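Q: can you look at this prediction? I've put the sequence above it.
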Amino acid sequence: MASTSSRALTLLSLLSAGGVIGAADLADRLEVSERTVRRDVDTLRELGYRIEPVKGSGGGYRLGADTRLPPLLFDEEQVVAIAVALQTAPAVLAGIGESAARALQTVRRVMPERLRGESDAFTVTTLANYWEFPAPPISADLVRDVGAAVRRRHVLRAEYRDDDGSPVRVRVEPHRLVVWAARWYLVAFDLESARWRVLRLDRLTAKSPTWVPFDERPLPTSDVGEFVQRAFDRGDMLAPWPCQGSVVLDVPPATAAMFAPGGAVVEFVSDRSCLLRMGAWSWTGLAGLYLTFAADMRQVEPAELRQAFAGIVRRLDEPSPPPG
């Protein structure tokens, strides 16, 4: 069992994350009894930390709003999280590489020697996935401006580039920023069309703040991530694969949007079918991607893709003899 002082610091670290944590949960994380947790809470109070009891079914302990914490109080897992987050952030946010590096150095300097070793063990190099073409890092200023509107619950005015590149003025209630496969999306309620939309953040240019508040609206689904994944009109662009094709599939647009690889584009045909444009490193590979949907297809373009499908059928009908 850890010493009282070490355990008390760990307890303070858990409470510093915010919110109410139950005594049973704290006891489980510290691997002690609830009685020991109460004693450790008393120890922290004697040291001047304001720890409030919260009664009721969701009760437990929480830090008082005016509690002053030590400059840094991290455990090993938090150190790993900070080191990885600060090193990978420039892969999705442009213009913060130097700031992230300086932040990591600042955190590292005030860490105890033991935790500094944990941090140094996680040196990360971010590479593009050979299977995906993620969007380039997005402007940190844009994320900050849109994020401020989301946080304050203020109406956002912006210009949004349509598929043909034409700017269109939009006025939305911004609900949530979502990052999926290094692509940034804004889930928002469009005040002009009176509908929920998913907007690609790299297509959006925020205007000056409106300072106009709005009330919360219930999302069409409780899972905001799934809402983004199933939005076929979320503004994705065809990835620059060497082989690109299009097929009309008898698959609902939302289903195709959710399961197509990154860099695919889904266009609405009907509630039960869609035009799916995708790319791959070879025509046969592209044909294989379409076959994974196990659906009827038509309007297969271009001719190279049709030939690839024919080649697959020929190989299945006339398998090559085994070697030797």
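A: Done, it's in.
Q: CA only for contacts and neighbour counts going forward, please
A: Will do.
Q: shouldn't residue 252 be in contact with residue 275?
A: No - counting by C-alpha atoms under 8 Å, residue 252 does not reach residue 275; the two are 9.9 Å apart.
Q: same drill for these two, tell me which one is more crowded.
A: Using other C-alpha atoms under 10 Å as the criterion, residue 252 and residue 275 rank with residue 275 on top: 24 against 19.
Q: A strand includes that one, no?
A: Yes - judged by DSSP: H, G, I helix; E, B strand; the rest coil, residue 275 forms part of a strand.
Q: strands of this protein, residue ranges please.
A: Assigned by DSSP state E, the chain shows strands spanning 51-54, 60-63, 93-94, 138-139, 156-161, 167-180, 183-190, 195-200, 204-206, 243-249, 265-270, 273-280, 297-301.
Q: and the longest one, what does it pack against?
A: So the one you mean is strand 167-180. helix 140-152, strand 156-161, strand 183-190 (3 or more C-alpha pairs under 8 Å, 6 or more residues apart in numbering; DSSP states H and E).
Q: ok, and here's another one to check against it:
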Amino acid sequence: MTTDTSPTSRALLALAELQANPGLTAAGLAASLGVSERAARRYVALLREAGVPVTSVRGPYGGYRVGRGVRLPPLVFGTDEALGLVMAVLDGHHDVRDRADPVASALDKLLRALPEPVAARAAAVRRATAAAPDRSAARPDPAVTATLVQACADHRPVRVRYRSESGREWDADVDAWAVVVRHGRWYLVCRRRDDEGVRTYRVDRVLAVLPLPGTSAPAPDVDPVALLEEHLAQGWEYGVDVLVEASLDAVARELPGGLGHLEAVDATTTRLVGSTSSPVWYAQQLAAVPVPFRVVGGPELRACVRDVAARLAAAVGVGREPAPPADR
């Protein structure tokens, strides 16, 4: 029970109780506030006069409920909760000092809503922390991301304008199935409507998105993350075909996910088939595999693997002429 007898204070407490306990009866609200049922109904009336959409339902399963459109009550965080939120933002978003950035602006509003002792410690962490950005992470445009997420939720097809890593741009009409975050990158898992092939597009490379009429074809009944992993290396510009000198199980353990489809050739050889928009990146991934491999298909990948091999060999002096003896 609060010691503040202000009707406004009691009305705000009543709002918090109704939001936390939908269906609360007048008797239950009165007990929570430590007032009479008549007073509880009066606080509900004050909320309604202020424009808060409080509805009531009669019967054994009735009670008060707060409808949509109400503004949230003041935020109440403990110090540990506030610091945890700031640290999470710093961990996943590194432009929090740029006041033009939408996440930085939202963090400003959060800190202004907190009590001064709590906000001061959280602000100190924000000022003093130098976050090192994850170079592999790529933050997409919020508006593009929101449109794609909504299309997935509504089972709507969309037209995306896409730019691959090689710089080529194209339009594609797709059935949007899911937006998946993997290792700091956002992906759209979808089906192209022209060839019915499953595609995985980096959302940060989607230049524009246009919702289309109609309904998307249903997504396969599998986990979206598994679907993403399975199709990351499909539908790109440069095909790859690699033989790895290890068993299928060994290659599956050692190979980074998303490089392509694996199939056993025999007990000691595995074939990797896929495609990529960046043969340089693909060659670098293969170079990290601790088993012998041979590129049998994909001239672009073959050239990039040759370049990587030459750089690694040069790093240890392989292929260089011996240096002349120093003058004495």
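A: Cool, the structure landed. Predicted, not measured: the structure shown is a model, and the values here were computed from it.
Q: could you dump the strands of the first structure into TSV and include distance to residue 236 of the first structure?
A: As requested, the strands of the first structure are arranged in TSV below (distance: least, C-alpha to C-alpha, whole Å):
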stretch	distance to residue 236 of the first structure
strand 51-54	46
strand 60-63	43
strand 93-94	18
strand 138-139	15
strand 156-161	12
strand 167-180	11
strand 183-190	9
strand 195-200	7
strand 204-206	13
strand 243-249	15
strand 265-270	6
strand 273-280	11
strand 297-301	20
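Q: need the winner for burial among those strands.
A: Burial of these is given as mean neighbour count (mean count of other C-alpha atoms under 10 Å); strand 273-280 ranks first at a mean of 23.
Q: next, the angle from it to strand 243-249.
A: Calculated by axes from the mean of the first three to the mean of the last three C-alpha atoms, to 10 degrees, strand 273-280 of the first structure forms an angle of 160 degrees with strand 243-249.
Q: quick check, residue 13 of the first structure in contact with residue 73.
A: Yes - the pair residue 13 of the first structure / residue 73 is scored as a contact, 6.0 Å apart, by C-alpha under 8 Å.
Q: circling back to that earlier point, nearest to residue 305 of the first structure, of the helices and strands packed on strand 167-180 of the first structure?
A: Among these, strand 183-190 comes nearest to residue 305 of the first structure, with 27.9 Å by C-alpha to C-alpha.
Q: translate residue 146 of the first structure into the numbering of the second structure.
A: Residue 146 of the first structure maps onto residue 148 in the second structure, with residues paired by TM-score structural alignment.
Q: kindly report the same for residue 169 of the first structure.
A: Checking TM-score structural alignment: residue 169 of the first structure goes with residue 171.
Q: map residue 181 of the second structure onto the first structure.
A: For residue 181 of the second structure, the residue aligned by TM-score structural alignment is residue 179.
Q: what about the spatially closest residue to its match that is not a sequence neighbour, distance to residue 315 of the first structure?
A: The shortest distance from residue 179 of the first structure to any non-neighbouring residue, by C-alpha to C-alpha, 6 or more residues apart in numbering, is to residue 185 (6.2 Å). Residue 185 of the first structure sits 42 Å away from residue 315 of the first structure, going by C-alpha to C-alpha, to the nearest Å.
Q: ok, residue 184 of the first structure to residue 223 of the first structure distance?
A: Applying C-alpha to C-alpha to residue 184 of the first structure and residue 223 of the first structure gives a distance of 17 Å.
Q: how about residue 158 of the second structure, what's its match in the first structure?
A: Residue 158 of the second structure maps onto residue 156 in the first structure, by TM-score structural alignment.
Q: got the contact list for that match?
A: Going by C-alpha atoms under 8 Å, 6 or more residues apart in numbering, residue 156 of the first structure touches 146, 149, 171, 172, 173, 174, 206, 207, 209, 210.
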